[in-house]
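[1] would you be able to build a 3D model of this:
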Amino acid sequence: MEKTNSHSEKVQRCNSIEKEGKSTCIRFLRCRIRIIAEFLLLAALLISWAVMGFKTQQSCPLSNAASCPVSRSTSSCVDGWIGYRGKCYYFSEAEGNWTYSQNNCSSLGASLAVIDTRQDLDFILRYKGTTDPWIGLQRGSDHHWKWTNGTKFNNLFEVRGDANCAFLTETAVSSSRRLTQLNKWPGATHPKHSARLPSPAGR
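    Take a look at the predicted model:
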């Protein structure tokens, strides 16, 4: 409000200088130029402030990334697939054991979901619904966890249980001893590929 009052006072002063004829043309022009310059500076500051506010809303803090919109083109994902962080996900309604589910994903040019980041895990937990889907994590004969793409598991999260095939529960990752356990499955892949996520049933 001070800025507005100050601005109004300057305009009134310039108008009074002009009306009273107490000033030369140069003094009058200086006053008008100063007002115009201040107006332009104020406008530039407001525009900068608005742009910075918009950019802040577009970038998400890591602690709240799950609630942020993802700005990516979903045109690279096939219909029925959900794009997130450069991958396309398909949440299957079919049930099958881990091997069946992985083979089903492979037939679509994808694999069971590989979870690289905490954001990926939060995304799948949010979209999996009430099912407990298989993920692309399996314990090898050397007793180490590996993803279906061959990379070693980096212990990003705890896998509960001592079985060989990993699946998601409501809030965690668990394992099943039985390759015959039937689950639905989410699959994931990079754009232009496909993947599904199945879930284990009958635990």
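[2] okay, CA-based contacts and neighbour counts for the rest of this
    OK.
[3] in this structure, where's the longest helix?
    With DSSP state H setting the assignment, residue counts place helix 25-58 as the longest helix in the chain.
[4] let me know the next secondary structure element after that one.
    Heading C-terminal from helix 25-58, the first helix or strand you meet, by DSSP states H and E, is strand 82-84.
[5] give me the contacts around that following strand.
    Contacting residues not belonging to strand 82-84 are listed as 70, 72-74, 77, 88-90, 191 [Cα atoms under 8 Å, 6 or more residues apart in numbering].
[6] change it to 7 Å
    The contact list for strand 82-84 (Cα atoms under 7 Å, 6 or more residues apart in numbering) reads 74, 77, 88-90.
[7] how about these in a markdown table, adding distance to residue 29 and neighbour count?
    Conversion of those to a markdown table gives the following (distance: Cα to Cα, whole Å; neighbours: other Cα atoms under 10 Å):
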| residue | distance to residue 29 | neighbour count |
| --- | --- | --- |
| 74 | 56 | 17 |
| 77 | 61 | 22 |
| 88 | 63 | 26 |
| 89 | 65 | 30 |
| 90 | 68 | 27 |
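[8] now the second one, please; I'll put the structures next to each other:
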Amino acid sequence: MGSCPWSHPPALRKAAKDPTPHGNTGNWVHLAWRERHEACGAKPCPHGKKLMSLWFLIIGVVAVLLWGLFSFPRKSEVTRLIRNKTCGEEAKICMNSWKKLNQNCFFLFHHKSSWLSALENCQNYDGTLAKFNNKIELDTLMNHVKVGSSSYWIGLNKRNLLRMWVWTDGSKYNNLMRIQDHGQCALMYKDGIASIHCEDLNDYICIKASQCP
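    From the prediction side, this is the model:
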């Protein structure tokens, strides 16, 4: 009871040995097989359950193998693209009208903003407000600022407990140029560097790392 026999059922064996009076064995065979089918349909055979479980297991294994097969080439392609973007510092360039500043790029934005808003916009370009590390970088920025009559926020500020002049990355200012001290945020203009209230609206200079071509 409870299992589906794989051998011929008794009715089928009887039909094969004891034909009907009219010799119509086919009806008996058909009836016997129908009884067997109905018995299996009413109560699933354990063998059928095992085969179905095995079939789903095979499908799962094939799916995992296919996923691995098609995912590894994409990972390799990403690695290859990253490797192709590696270059020496001297080969790096500035794109989209940004100008070179040593190993960095800078851009003068003519959009009146507070110091914090200017910093946030620079960060949207994967950069920060302008910073100079030596006299050459300072002179390069000053030469571009002197062309116009505008004032530009740079990264210098003393919005800290010690009231020290620092850059946006936290490094201390090396006093390459005297700052006319009137506020907590510094800006650059044609005559030098001054500081005013951070909420005032000015243009600004962003700086970011140069890129491989």
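[9] TM-score them against each other, please.
    Once the chains are laid over each other, their TM-score by TM-score structural alignment, normalised by the length of structure 1 reads 0.55; 121 aligned residues with a Cα RMSD of 1.9 Å.
[10] matching residues in structure 2 for the longest helix of structure 1?
    Counting by TM-score structural alignment, helix 25-58 of structure 1 falls onto no part of structure 2.
[11] tell me the buried residues in that helix?
    28, 31-32, 35 (16 or more other Cα atoms under 10 Å).
[12] ok, stretch 84-101 of structure 2 next?
    By 16+ other Cα under 10 Å, the buried positions in stretch 84-101 of structure 2 come out as 92-94, 98-101.
[13] go on, stretch 25-33 of structure 2?
    In terms of neighbour count (16+ other Cα under 10 Å), stretch 25-33 of structure 2 has its buried residues at 25, 28-29, 32.
[14] go on, stretch 97-107 of structure 1?
    Result for stretch 97-107 of structure 1 [16+ other Cα under 10 Å]: buried residues 97-98, 100-102, 104-106.
[15] and stretch 120-139 of structure 1, by the same measure?
    Applying a neighbour-count criterion of 16+ other Cα under 10 Å, one finds 120-121, 123-125, 128, 131-139 buried in stretch 120-139 of structure 1.
[16] can you show me the strands along structure 2?
    Taking DSSP state E, the strands of structure 2 run over residues 99-101, 104-113, 128-129, 152-157, 179-180, 185-189, 192-196, 202-209.
[17] rebuild those as TSV, extending it with distance to residue 42 of structure 2.
    As requested, these are arranged in TSV below (distance: least, Cα to Cα, whole Å):
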stretch	distance to residue 42 of structure 2
strand 99-101	81
strand 104-113	78
strand 128-129	74
strand 152-157	81
strand 179-180	93
strand 185-189	84
strand 192-196	89
strand 202-209	73
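[18] to residue 170 of structure 2, which of these lies closest?
    Go through these one by one with Cα to Cα and the one that ends up closest to residue 170 of structure 2 is strand 152-157, at 9.5 Å.
[19] can you tell me what part of structure 1 that closest one aligns to?
    Counting by TM-score structural alignment, strand 152-157 of structure 2 falls onto residues 133-138 of structure 1.
[20] can you tell me which of the buried residues of stretch 84-101 of structure 2 is nearest residue 63 of structure 2?
    Comparing those against residue 63 of structure 2 with Cα to Cα picks out residue 92 as the nearest, at 43.7 Å.
[21] please tell me how far the most centrally placed residue in structure 2 sits from residue 102 of structure 2.
    In structure 2, the centroid-proximal residue (Cα atoms, centre = their mean) is residue 78; its distance is 11.9 Å. For residue 78 of structure 2, the distance to residue 102 of structure 2 equals 29 Å [Cα to Cα, to the nearest Å].
[22] now residue 128 of structure 2
    Relative to residue 102 of structure 2, residue 128 of structure 2 is positioned 16 Å away (Cα to Cα).
[23] same check, this time on residue 148 of structure 2
    In this structure, residue 148 of structure 2 lies at 23 Å from residue 102 of structure 2, with Cα to Cα as the measure.
[24] again, but for residue 69 of structure 2
    Distance check for residue 69 of structure 2 against residue 102 of structure 2: by Cα to Cα, it reads 45 Å.
[25] can you give me the stretch of structure 1 that the longest helix along structure 2 aligns onto?
    Longest helix of structure 2, by residue count under DSSP H: helix 46-84. The alignment of helix 46-84 of structure 2 onto structure 1 (TM-score structural alignment) covers no residues at all.
[26] what about that helix, distance to the chain center?
    For helix 46-84 of structure 2, the separation from the chain centroid amounts to 23 Å (computed by Cα atoms, centre = their mean, to the nearest Å).
[27] I'd like to know which elements that helix is packed against.
    When contacts are defined as 3 or more Cα pairs under 7 Å, 6 or more residues apart in numbering; DSSP states H and E, helix 46-84 of structure 2 packs onto no helix or strand at all.
[28] nice, that's everything, thank you.
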